[in-house]
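quick one: sequence and predicted model below, then my questions.
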Amino acid sequence: MYKIPELLAPAGTLESIRAAINGGADAVYFGGKAFNARRNAGNMDETEMTEAVALCRQYGVKVYVTLNILIKDEEFEDIVHYLNFLAGLGIDGLIVQDPGLIFLLQKYFPDFRLQTSTQGSVYGLEGTLFFEKLGFMRVVLPREMPISEAAMIAEQTRVEVKLFCHGALCYAYSGQCLMSSTIGGRSGNRGLCAQPCRKKYQLRDADNRLIKEGYLLSMKDLNTKDRLNEVAQAGIDSLKIEGRMKSPEYVYAVTRAYREALNAVDEKGKAPSITEKELAQVFNRSFTEGRLFSDPQVIGDVVGRNRGILAGHVIGCEGGRLLIEALPDTAFSVGDGLSFGEDSEKGMRIDALFDLKGHPLSSEKPGIKIKVPSRFEVPAGTPVYRNHDARLTRRLKRESRAAKHVRQQTVRFRLRLALGKQTEVTAEAGGQVVTRISNIMPTAAQKLPLTCEMLSRQFERLGGTGYQFDGLDADIEPGIFLTKGELNALRREIVDALDAEQKEEKAAPVVFSLSREIPVRQAVKKPLLSLEPADRAAFEALCGLVVDELVLPVQDLSRPQDCEAPIAHAHVCGKRVLLAFPRIMDTVASARLKARLEDFCGLDHDGVLLKNYEVLSLFQDRPVYREADQPFNLLNVLAMKQLKEWQADGGVLSPELSATEVAALAKRSAISCVLPVYGRQEIMVSANCVYNCADKQCRGCQRYRGWAALTDERGASFPLYKDVDNIIHIYNGDILLLKEELKRQKHIDKWRIYATDEGTEELETVVGYYRDALDKGVFGSMPGRAGVRYTKGNFKRGVE
């Protein structure tokens, strides 16, 4: 299914909009001042957004607006106001994540065309089909997906599919990272990620032995420019460039490079105006083709920032100046930015250039030796990288802002003219067809009768209308006549009618009340106590604990019979059992589950814990209890209502909610509420192996499975677990422990304990503590584990 995909460029400002248009983008995506996942980008206010949409319309560029964060209940009034504004802009789509926002949009703003955000966490075919059934126009596939799987999904679905093609990569699966909010209350799911993955860490094994250190979570930048023919062969609908926080010069250079590469694939190419070197110069943390093309070198653990490109090396220091020898193809300029060494931790700006004799350099020559003022010394032989090219930036700025010919919309006319009868005129433009019957009536010709050529000469006069003449067809009764003035009036009349038809009539503003939408529910007398282990190794031993419910992790999706004995044993011990399928379910895993779905449904379990849209889709319409787990990021009451419409019976509340927010949400929830009360909170899940072994024998790898720890530069430790599928799970080093504050939570249906690296005796103590609290209403003192810190997490402070 060969297809040249849409090229989708980022824009954080009006300048970036212009840069994307000049670069050759087919579409742009941007956000407003709030409610988008790049809240620290420039972003645009409503006046600027209106101008941006008008500018894009001039050049036939589509516009998608990002609303891709989790919404708090108190923000819905503002977001409805914002949606009323967007409804009048005539944009081409919204990019969304939050289930509550999806509910709001589909019920109150059904005319918006919706796309999933990468934060929405779709992992494969079943998740894509789920959103196709919801009526979404487009689904973005995960950056961890290989091109072969993406091609299969494009072939087997009707919904459009989108892939990332260039820019920054997240270490964790998008939408599943809580590290930033856990460390400092800045939520990536709310557009304020502090990028802890770009920091330095040490990796130590279970015996505290150092394995490696560096920027262990820092991903290289994606660059698929040389693989676009394979993307076209895969039938992908849209290619997305990352970079709303990048400069207009970056947006222009990357968009132009990909436009030219796509044109070359489509055999329309010319010599590229952006070279490979220039593409790397504008920004890179080293490039990778990513997991999309099975590149094993995706982590750049040497450097965590833009290093630029190698430009020379240091040959000495003297008198507060560095002596640098440039590479043969490199000419330094005043204003260039430099960094030194492979880790690029030291850097400077060139404020002046001198030759080796100390004379100022008046011209820029490649490959020469220079002196530059410096506040620090750098050892001879150190490589020099240029992370900002002042001359290139000036050129890109000039090209990105250059005036571009406006691509006008073409219009074709049809006329029916007869003696003494009203004239019928039709105009067709942009798929819009308008017909008008005019009171202007032809008379008998005295000299020259009306011809099609005469009509065309008058109707092609479209200056200032925004239309370009594309031809005219006419059914003319012989021997009739109209004056030039009458022909001009006919033209103006039909063009005005076409304009009026193309201007969408604004709908009345939506009025929305959250309190009317969600009624208050009754308080819960006594929550259930549930326990979820990290794996099933010690499941049967847990059956002796005084909990009401156990979660049974399913490890082999092709062997439902392996669950029979554990379920039976738990039931004998009086426990409910929920099956939990893997958190990450690609197309192959989902197919294995689908093949044995009837057998899993036939087991004597008490329900299913849903960790992704793939499992939700497969278990819809099944007569089982369904509980949406933390990966659904349930942050507001409309999300709970949406989950009910998706046939979920319960939901685990987001760990980014404060105590006050939890109480308010649970009071109005449409489904039962589950609250995590104890355990290590999983803050990252990733397909990118942090061990990053040099030999890259990743397929079938069994090395380093089990527990280890990451330690940051402040000394904080984060337990890390590599599972049997080689997925990396990173946990908060501080254990969540909620106590007396639970007394104020009157509408929670279930407390959940998470067991990770605790021993059996410690778990008995923890479970006993919460059982006493539930049965006796008393929170005593619980002995803590030596060397372990406890936290209330975001329950105390919430997130920004």
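Arrived safely. Because the structure is predicted, anything quoted here is derived from the model rather than measured. Numbering: from 1, shown residues only.

every contact and neighbour count from this point should use C-alpha atoms.
Will do.

roughly how far apart are the closest residue to Gly679 other than its chain neighbours and Lys268?
Leaving aside its sequence neighbours, Gly679 sits nearest to Tyr754 (CA to CA, 6 or more residues apart in numbering; 4.6 Å). Counting by CA to CA, to the nearest Å, the gap between Tyr754 and Lys268 amounts to 57 Å.

check Gly715 too.
When CA to CA is applied, the distance between Gly715 and Lys268 equals 55 Å.

more neighbours: which of Tyr754 and Lys268?
Set side by side, Tyr754 and Lys268 show unequal neighbour counts under other CA atoms under 10 Å, the larger going to Tyr754 at 22 against 10.

quick check, that one in contact with Tyr731.
No: taking contact to mean CA atoms under 8 Å, the distance of 11.3 Å between Tyr754 and Tyr731 leaves them out of contact.

okay, pairing it with this:
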Amino acid sequence: MTTGHCPELLAPAGTWDCAKAAVENGADAIYFGLDRFNARMRSQNFTEADLPELMAFLHSRGVKGYVTFNTLIFPQELAAAERYLRTMMAAGVDAAIVQDVGMCRLIRHLSADFPIHGSTQMTVTSAAGVEFAHSLGAQLVVLARECSLKDIEKIQQQTKDIALPLEVFVHGALCVAYSGQCLTSEALGGRSANRGECAQACRMTYDMKVDGELIDLGDKQYLLSPQDLSGLPVLPDLIKSGVSCLKIEGRLKAPEYVANVTRVYRQALDRAWQENGTNSAIKSGTNSAMKSGTKNGTNSATTPTPTEKLALKLGNRPISYEPTADERYNLEMAFSRGLYTGWFRGINNQELVHARFAKKRGVYLGDVERVTKHQVELKTTIPVKAGDGIVFDSGHPDTDQGGRIYGVEQRGRNICLSFGKHSMNLRRVQPGQKVWKTSDPELEKTLRQSYRVEQPAVQQPIDIEVHGVAGEPVVAIATDPQGHIAQAASEKVLETARNKPLTTEKLQQQLARLGNTPFKLGQFTNQLADGLIVPVSELNRLRRQLVEQLLEQRQQPKVWAMAVERSHRDLLPDPAETPSNPATLVPLVRNGDQLRTVLQCGLTTVYCELENPVHYRAAVALTRELNPRAKLYVAPPRITKPGEQYILKQVRQSNADGYLVRNYDHLQFFADQPCIGDFSLNVANPITAAYFKTEFGLEKLTASYDLNVAQLMDLLTSAPANWFDITIHQHMPMFHMEHCVFCAFLSEGTDFTNCGRPCENHDVVLRDRTGTDHVLQADAGCRNTLYNGVAQTGAEFIPRLMDQGARRFRIDFLNESPTQVQQILTCYQQLLNGDMTGHQLWRTLKLSSQLGVTRGTLERH
């Protein structure tokens, strides 16, 4: 995909003040949620009734507004979701940011042109994901935060035929898990991240047990809490990659944060764009332009432009951007757990997570050198003044001391800080502790003033041209960057001047007086005949009319096509009759001993997930040997990034009976094979289910783990029940991460090339604050999954699910022994046979000393 435009800067807004802060500090667009169906339900959100006024305000300022419609939608919510979508379209919203595949289908069913932006919750990490979003009718897709610059460039190259614009997060909090694939809040508290209710378990403390022993990690307690993302140092590389939009995270943040970060990136983006001469997508655009010029044989085409010369000079070399001291200070004061370039420069597990704290720290001042009864002495180059907030970092955030500075005294090269009486316990402050500046009231005041203004602080250029001859009115025409055009004519005609005729300079000066409007004069063209004059009052009236017309046009809602006669019901599949075949168990195993056990139990369908796909061939052979009637479906890793097709080839070389597909690459790569859709496809409603079933011919679909039993029953009612696998027993896969905990804390390496592969030699669990041990496992892509240490069962709901037509019940094993596997299978088989109740099964498994079991998420919400 090539572009001749500077990337759009997209800022978050949870409130009106945030929206104004973004607009007045240079955002090209904002994104915001409504009071339902958005992934930040804990934030303040706009309402449907706010939409007309909000969109009129944004469009009057030349700013776009995108609604975050980025949660999974449950069956009973489809009608409400349709109403929301129609309201958005009628209000002229510029796009909906969407996670749910079914909602993409519904939008395109209702409207041929209303823009869809594929959310980062869709977990798009490859060209196949971009193509999938394009096939759903998306006009843009937000890539997963885990994509590096190299990944982005590969994706751009591999999707150049469809040229779908790409958006990336450039600043803000990093989720440690892949968005759309985090089930931690769901597993631990029934609050789904896929429903906008993330409980931020990644920001909690964890202990690490290796081979059964707790290990001492010193002051590293926050093992899953990444530093905050700052793409500022790689800004020119992001421009060079051809991404269309740079997104700032922060819908839960205050307007001061929005103002601060938006202003920094606006100024930096403009500077980087101008300094690097980027007027086209440098890399791909240059090559195509040069080839085209050579082919056409024209001299002008074969002579590189300055931009093309720059691109040829840069090649694949990273382009550095050195943030200014003010930029670094402002971003750290806005909110910082430490700022880092995330995954843009590739994987560095030693730097991504420092693990020392998970709350805002701000700007590092220095280390404590001396503590007296009333003062703390340190050396710093950062300005500090009375009223600033600071915190002393003891290495144990729960006991850190912090507060407001009362006085600052210079002592040689050092400063001495004093504090209000009883505001801080200085006896707990020790030499050597790090000191952080967490608050700057003066900066915060300046930021508030930036958006609490009566006249626009950011103005867009409008081009004005004037025409006229003697005896005729002056005609002025204005155009804005969005393509609106206004025309006004003077009431008085032009006359021949006796002296001081109108000059271009005088006209331009008069028409440029746009100070209290959203506009500034761009290009001015004077087409008046020479030697003419008209009263200045007429020019002022022309200017006011042009502004009024442009604003009126801008504030009109965009008109999207909307099929009134269509409905979500048109997309619903026909529910099939309740099947009469007996219910069966479908186990998923994760090692050879478990596989051998389930095969000996006589089960005819088995799923298998191994860390190393090379071992799948042996698993297939074992299945053929022990139970020739059994079908073995093997699972590729959940994420596929550019360059990882070799892993899928290894999986396919096993010649398994079928494959458990988990992402868009799998749908494409295994299209000609028998496939089962796994839970990671996030099938939560019948429209999504019908799309995967009919478009890709999947044999079965695993129902989303976000559904409780009532919602699951609704799904089985609204789509054929025999389409679904129902996972009835499992250790919930909570975090699925690019971050490798094995590498970060059991080696000194940065990634798989130099870590020594501790994942192959050690068993690791992470113990949370409740004392529960959660199992950590790596996959072939060196990604980690943290599984809930307590298995959950939905045994008590099986009779109701069977009455609704469910027949395949999936049991996912993790690290159970063969004896435990056999016990669990026996209990569930007795339940299906009517020889045991769900309550008895739950009690039986719960009482087993080695099997922690909870009733789990099916009963929650």
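Noted; the coordinates are in hand. The shown structure was predicted, so the numbers you read here are calculated from the model rather than taken from an experiment.

just checking, what residue in structure 2 corresponds to the residue nearest to Gly679 of structure 1?
Aligned by TM-score structural alignment, Tyr754 of structure 1 pairs with Asp812 of structure 2.

over to Val685 of structure 1?
Using TM-score structural alignment as the criterion, the counterpart of Val685 of structure 1 in structure 2 is His736.

its match: what secondary structure?
Judged by DSSP: H, G, I helix; E, B strand; the rest coil, the three-state class of His736 of structure 2 is strand.

report the contact partners of it.
His736 of structure 2 is in contact with 177-178, 181-182, 783-786, counting by CA atoms under 8 Å, 6 or more residues apart in numbering.

wait, doesn't Val599 of structure 1 sit right on Asp562?
Not quite, residue 599 of structure 1 is Asp, not Val. No: in this structure, Asp599 of structure 1 sits apart from Asp562 without contact. The criterion is CA under 8 Å, and the distance is 11.2 Å.

so which residues of the stretch 451-600 of structure 2 form helices?
Using DSSP state H, counting those that start in this stretch, the helices of the stretch 451-600 of structure 2 run over residues 504-511, 536-555, 592-600.

what's the closest of these to His354 of structure 2?
Taking CA to CA as the criterion, helix 592-600 is the member of these that comes nearest to His354 of structure 2, at 36.2 Å.

how big is the offset of the closest one relative to structure 1?
Superposed on structure 1, helix 592-600 of structure 2 shows a mean distance to its aligned partners of 4.1 Å (mean CA distance after the TM-score superposition for structure 1).

next helix or strand past that helix?
The helix or strand immediately downstream of helix 592-600 of structure 2 is strand 605-608, counting by DSSP states H and E.

C-terminal to that next one, what's the next element?
Once the chain leaves strand 605-608 of structure 2, the next helix or strand it forms, by DSSP H and E, is helix 616-626.

can you list the buried residues in stretch 11-22 of structure 2?
Applying a neighbour-count criterion of 16 or more other CA atoms under 10 Å, one finds 11-15, 17-22 buried in stretch 11-22 of structure 2.

which outside residues touch that stretch?
Outside of stretch 11-22 of structure 2, the residues that reach it under the criterion CA under 8 Å, 6+ apart are 27-33, 43-46, 247-256, 258-259, 262, 448, 450-451.

counterpart of that stretch in structure 1, which residues?
Stretch 11-22 of structure 2 lines up with residues 9-20 of structure 1 when matched by TM-score structural alignment.

and what of stretch 179-187 of structure 2?
Under the alignment (TM-score structural alignment), stretch 179-187 of structure 2 falls on residues 174-182 in structure 1.

likewise stretch 145-158 of structure 2?
Here stretch 145-158 of structure 2 aligns to structure 1 at residues 143-156, judged by TM-score structural alignment.

how far does the matching stretch sit from the chain's center?
What separates the centre of stretch 143-156 of structure 1 from the centre of its chain is 17 Å, taken as CA atoms, centre = their mean, to the nearest Å.
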